[in-house]
Structures are given as C-alpha cells and as structure tokens.
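**Student:** Pasting the sequence and the predicted model now:
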Amino acid sequence: MERFELLSSKKLEKIMHKIENIRAALIGDLCLDVYWVADMTKSELSRETPHFPLPVIDERMSPGAGANVAANIAALRPAAINVLGVVGEDWRADALLKVMQTSGINIDGIVRSKEIITNAYCKPIRKGISSVEYEDPRIDFANYEDLPKEIEDELLKQLDRVIDQVDVLCISDQLRFGCITPAIREKIISFGQKGKMVVVDSRDRIKEFKNVMLKPNEIEGYRAVYGTAITDVLNEHEQHEYSDNDMNNDIGNCVTVEKNTIKEMIPGSYINAAKILAKENQAHVCMTLGPNGCLYTDGMRLIHVPGYKVQPPIDFCGAGDTFLSGFSCAMATGVKPWEAAAFANVAAEVIIKKIGTTGTASPEEIRRRHKEIIEEKTSSNGNRDADQ
C-alpha cells in the first residue's frame, strides 16, 4: 500500500486558487436543520395540559444533508455553485432557500411542489435546570413516498440544463425517499461514462452508481459489498501487521500503519470492500476512515491518505459533507485523487472543531489548519531526533 502524507503549502495554495475558477453543481437531498433552545427556568405548568411547555428563547437554522454540502462548496469560493433538488411549499422550504441564497448558492435548479414535504430535522434543546443541556427527541419532517413523476421529469430537465456548464457534479443521496431516483441515477451514470467529473456520496445505494468517483465512508462501503456492518464482526478477529497478502484476509483483519504522529488500524475488510467496489462498479473509490483519513483505489492501486490528530473537544457532525465538498472541488482543478483527498482531510479537520453545528471550512481556516499540521509534524520529528 502506498501512502500520500500531506500537501505542500505551495500545492495547497495552487488548489485553492484554481477552485476560484471552477463551476460546481450539486444534486441531492436538501434538508433544513433547526435548533430550538428552551430555557426551562421560564417554564410554567400549562393550564390546558398536564405538561411543562418548552419556552424557546433561541432558534437557529442551518442547511443540512445536500444543502450543507452545497454550503461547504460555496465556502470554498468557486466561480459558481448550482444546486438541484426538491422542496415543498412550506415554511421550511422558505427558510432553507433563504439560508442557501445567503451563502451565495444558485437555487434556480430547485423544484418546488406542494406534493413534497421539505425535509427538516428539528432538535429541541432544554437548558437552565442544571449546567447540562438536554436534547429532546428530534422532530422530523420527511417524505414517505417515491418522487412524483412530473417532479422527476423537471429535475431531469434541470440536470440536462446545467451539466455542460459545470466542471464537477456532486451527488448527495441520503434519504430513502429522496430525489435520486433510478432514472436520475441512470442520467448521472451516463454523465460519468461521457467523462464528466462526478463524485457520489450515497448512504444506502453507493453500489448502484458506476463509472463515477464514489465517496463512501468505511461503513457504507463495507455494507455495499458485504451486506452488513463491519462493527458487528470486527471484534471477533485478531489484528495483525499488513502484508501484500492481506487483500484476501477474512473479516476483521487489520492493517497497522505507522505514521509520524499516531499509530492507526485499518481493517483489511475495508480495503477489500474498497477494491471490490471499484472493480465491480468500474469506478474510482475514495473511502473515508474517520480520524484515520481515507483510502483511494481504482481497483488496483491503493493509496492511504492519513488524517492528523485533532485535540478535543471535537464533533464529527458534518465532517463527511465537508470532505465531499473539498474533495469534489479539488478534483475539478485537475489534481490527483490522493491530492484532492489530502485537501479534503484538512477541510474536514477544520469542521470537527466546530461543536454543535455542521458549519463550513473557509480557505483561511484550511490554511491555518494546514500550517498547524506542518508545525506539529516538524515538532514531532524534532523530538524523535532528540531521542535517538
């Protein structure tokens, strides 16, 4: 297995400069994240019901799912970002579209319909009784039927309209009853077959996409190939050092990779899954591995791009969206996939320090994090030399 450690500062700057000239599009499931903060010291027993109401003192809204990927792309300041998707004729759609427009996102490709419920995740948070904040059960707005044919047709028209205007098409397929229908998926695959840069993130259907760049996380990739989650069986097997024969290991065998900063374990089955997915789907695969970075393969070549330790507190919410956006934009600049992955790793490490929100990573924040990594590596190497 090869390893690509880190972009040089010069290469990082070159990528960010080129991103300013790319045109990106995203099609996918658009959601609104809502946070309602209730101060329970102000709550009084209701006269009408035997309950204490939640006195909301703060309301926050942010883009979620594909909308958050789009916001992260916009934060990298490309020449254009167009979003395609579906929303309803409701207050959640109004709020989501406003948030997206504020971020500089072109929403002309979003189809609105009364037949659609705008997806939203509403999180009531209680505070004031103690120093601890409590999150009540989430309130979800979701669709439970397939996308109506007339809306699907309009979305296909929007895809045909924008595809020749963009350098990269990003897919965020997150919901069971979302907008990436079989017909739209086939259209996306046809773009990949014609040479368009297409990067796909799909929670449950990553195996259905061919001739594109696939970006599953380790669980999604493993499940797509083996039909179950590796966490169900990982602890039943021993860990061992990596060798060239490990590509055919049984479930749970691990690759131990030594780095300058930390020692990490990559299950051999993740490697197998990535290779099988690439070969069977005639695709390139960039599988994210949480704090261990990511793994790139075209079915033959294997390149590990490590992550670097981020001091707690950390929050992984939204890190996958940030990786997807950074990786897609970097790929559109023409760099190698492992270079794009290294760029995306740095962007994701910015996000996990933003607690309680998905958030975005700006070019300035990416530069700052990249500088921190270089300084930490230099310091670590200096300490190692002193010990020898």
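**Tutor:** Alright, I've got the coordinates. Only a predicted model underlies this, so the values are computations on that prediction, with no experimental measurement involved. Residues are numbered from 1 along each chain as shown.
**Student:** rest of the way, CA atoms for contacts and neighbours
**Tutor:** Noted.
**Student:** Pull the residues that contact stretch 208-222.
**Tutor:** With C-alpha atoms under 8 Å, 6 or more residues apart in numbering as the test, stretch 208-222 has contacts from 185, 189, 192-193, 197-204, 206, 228-230, 269-270, 273-274, 277, 281-290, 320, 324.
**Student:** For those residues, which PyMOL command selects only the ones that are buried?
**Tutor:** With 16 or more other C-alpha atoms under 10 Å as the criterion, this PyMOL line picks the buried residues out of these:
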select buried, resi 185+189+192+197+198+199+200+201+202+203+204+206+230+269+270+273+274+277+281+282+283+284+285+286+287+288+289+290+320+324
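**Student:** Keep only those of the contacts of stretch 208-222 that are in strands.
**Tutor:** Within the contacts of stretch 208-222, residues falling in strands by DSSP state E are Met197, Val198, Val199, Val200, Asp201, Ser202, His284, Val285, Cys286, Met287, Thr288.
**Student:** State the distance from the third one to Val87.
**Tutor:** Spelled out, it's Val199. 23 Å (C-alpha to C-alpha, to the nearest Å).
**Student:** For stretch 327-339, what is the spacing between the initial and final residues?
**Tutor:** Length of stretch 327-339, first residue to last, C-alpha to C-alpha: 9 Å.
**Student:** ok, structure two:
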Amino acid sequence: MLTAQLVDHILTTIPGRTVGVLGDLFLDRYLDIDPALNEPSVETGLTAYQVVGVRSYPGAAGTVINNLAALGVGHIYPIACIGDDGEGYELRQALGKMPAVEQGGIFLSATRRTPTYTKPMLGKEELNRLDIKNRTPTPEDIQDRVIALLDEAWPRLDALLVLDQVSEEDCGVVTRKVRDHLAQLAERDPAKFVLADSREQIGLFRNVCAKPNEREICEAVDWCPWDEEREAQDKALALAHATGRHVFLTRGEKDIFLPTPWKREGTTEGSGATVVPTYPVSGPIDICGAGDSCSAGIASAMVSGLTHAQAAAFGNLVASITIQQIGVTGTAPPDLVRKRWNEVNK
C-alpha cells in the first residue's frame, strides 16, 4: 500500500497543511521523587515524599498535537476550553514549546478545571495517579464558544482530528451539542477529512470517520452482530453504514480493519473492508499514546492526498515507531519515519 515515494510525499507535503484538533486538552504532570530523601511527617508520622523535579506535558488531545508537530505538520490549531488555573498555565507553557501550534482556539474558563493526570514517580515506580477532571456538565456558553471557534476555523482546516477523552457524558469539550454541530459541518463539506476518537461515545458520531479500538466499538454500538466471533468487525461495518464514512478499527498488534461506507441506503452495494497489517516490532514496547500517534499519521496521509487504506498503513508505520520509545509518550519525526520505512522494507 505504501511506497518510499508515498512516504516522502507525505513528509514533504504536510509542512504546508493545517490540521485542527478539537477536544479535551489534559495536562500530564510527572512528579519525580527521590526515595533517598524520604522523611517522616511531623504532623502525621507518614512518609513525606520529596519531589525533586516536575515535568509537564500536554496530554489527551495534546498528545495528538505533539505527534502532528513532530511529523512536521505546518499549522496545528487546537480548539478547547481549559481552566483559568495553574494547571492551565502549565499546559499553555508546554504547548508554547511545540512548533506550529497556534493557541488562538484555546480559551479559559473560571468555572472549569484544567483536566490533569498527576503521576508521582518514586524512582522508576509510578505511584497511584491523581486525577483532576470536570464531573459536571459543560455549561451552555462554553459549548457555544467551542462551536463558534469551530465554525471560524473550519474553512482553513485541511483536516480535523476530534478527541473525546472524558468518559463522563457531556462533561468535556465534545458534548452532544458540539458533536451534532460537527455532523452538520461534515455533511455540508464531505471532502474535508474528519477523524473522531472517543473513549465512550464513538457510536454517536455521524458524517465523520471514526477510529475506535475493539473494546470501544463493542461497547458503543448497540447492535447484534451477524457473527459473534466477528463482533468488532461487524459493528465497525455497521458504524461505517451509520456514519457514511470509513471506520479505522484498530486491533492492537494485528492490523487496522477498514470498512468502507455503503453507497446506497439499505443495501450492501459498494460495501466491503480492507485489512491493513501493522508493522512487526521486536523487543520491549510501550503502547502509551500509540493510538494518538496513529491518528496523527492517518491525518497526515489524508491531507497529502492518499487513500484511506494508504493512510491506515502510514498510521501503522508511525505507531510502530512511537511504541518502541519506552517510558515516554513517543513521537515520530521525519528522519525516524524514513529510517523505519527502510527497516520494514529491507
């Protein structure tokens, strides 16, 4: 599906492209603890861990942004609401260090918190994570501003990646109202590539491509499959029919199952699926952020004029690079992409 010429075409095309990222921006904060400095708390008698370093990175939609920037996308436009708080300040600082990221679509709210995953690291051991999330519905005025920013950016976006990270319904950026408005935009402009990724609501998107994994598709699509052994594949086919767009069903180390949408309502005319294999990886792997790097690869290929199957293959290639970067959320800059392509085609 891919060739060296196509890989090079993607990498030389995307510096001139604009990709939007709509969704939940998290702060990933690591607290580096030195066990040798542990001391007892005078007040409680419990061990007081001593933090010797704080590392902050954009997470959730920020991981997608980081991967787009590393690949070389020329303009990246996030659309999100974060809290007017210290975590939001750290998040904007971290985004400001990335090339090509425009922060005009990120706005602050005094009524919302910046979602944050705080990860205490006791030496190399990760202790219990501390989560800050918004657990109340997103206010109407915030939803309206997200929609206004999306409308304003839409004409200049070559593609849009949607990341619905928050499990609690309508408590994040991509609420039902935002999702429905996106469906209207995509219906009016079917040539624009939009890819949605959602932990809990992937079955509710319409008129956009979807990228679920097997758990997400099985839990989100309320429909009895034709073949119980092929539950995920059959539900992906059903979702492609419902959305009218391709579905990129990621199946771990195996492949991407890529159903095509049915062309005529109520028939199977034109339907089918392509299986796009992953690239073999040896040695230890770290799958943290693999799905986000795959999404960035897919979008980069689509804005470069490749087919959906070729885009899936490029997404797999990018993910095969990032999962080999242990202990960090990996990225795939162009030199590593070309090197990896040469490795898999020896």
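**Tutor:** Sure thing, it's come through. Computed from a prediction, not measured in an experiment: that's the story for all the values here.
**Student:** Would you pull the TM-score for this pair?
**Tutor:** Scored against TM-score structural alignment, normalised by the length of structure 2, the superposed chains reach a TM-score of 0.92; 331 aligned residues with a C-alpha RMSD of 1.5 Å.
**Student:** and the two most separated of the ones in strands among the contacts of stretch 208-222 of structure 1?
**Tutor:** Greatest spatial distance among these (C-alpha to C-alpha): Met197 and Thr288, at 19.0 Å.
**Student:** Provide the aligned range in structure 2 for stretch 75-90 of structure 1.
**Tutor:** With TM-score structural alignment applied, stretch 75-90 of structure 1 matches the range 70-85 in structure 2.
**Student:** how long is the matching stretch from one end to the other?
**Tutor:** Stretch 70-85 of structure 2 has its terminal residues 28 Å apart, counting by C-alpha to C-alpha.
**Student:** now do stretch 64-81 of structure 2
**Tutor:** One end of stretch 64-81 of structure 2 to the other measures 16 Å (C-alpha to C-alpha).
**Student:** Over to stretch 31-40 of structure 2?
**Tutor:** Stretch 31-40 of structure 2: ends 19 Å apart by C-alpha to C-alpha.
**Student:** now do stretch 39-56 of structure 2
**Tutor:** Separation of the first and last residues of stretch 39-56 of structure 2 by C-alpha to C-alpha is 25 Å.
**Student:** ok, which stretches of the stretch 1-150 of structure 2 are strands?
**Tutor:** Secondary structure of the stretch 1-150 of structure 2 by DSSP state E, counting those that start in this stretch: the strands cover 18-23, 25-33, 39-40, 47-48, 51-60, 75-83, 106-109, 116-122, 125-126, 130-132.
**Student:** Quick one: list the elements packing against the fourth one.
**Tutor:** Put plainly, it is strand 47-48 of structure 2. Judged by 3 or more C-alpha pairs under 8 Å, 6 or more residues apart in numbering; DSSP states H and E, strand 47-48 of structure 2 is in contact with strand 39-40.
**Student:** with structure 1 superposed, average distance for the strand it packs on?
**Tutor:** Average distance, strand 39-40 of structure 2 versus aligned residues of structure 1 after superposition (mean C-alpha distance after the TM-score superposition for structure 1): 1.4 Å.
**Student:** Where does that strand end up in structure 1?
**Tutor:** Mapping strand 39-40 of structure 2 onto structure 1 (TM-score structural alignment) gives residues 44-45.
**Student:** Perfect, I'm done here.
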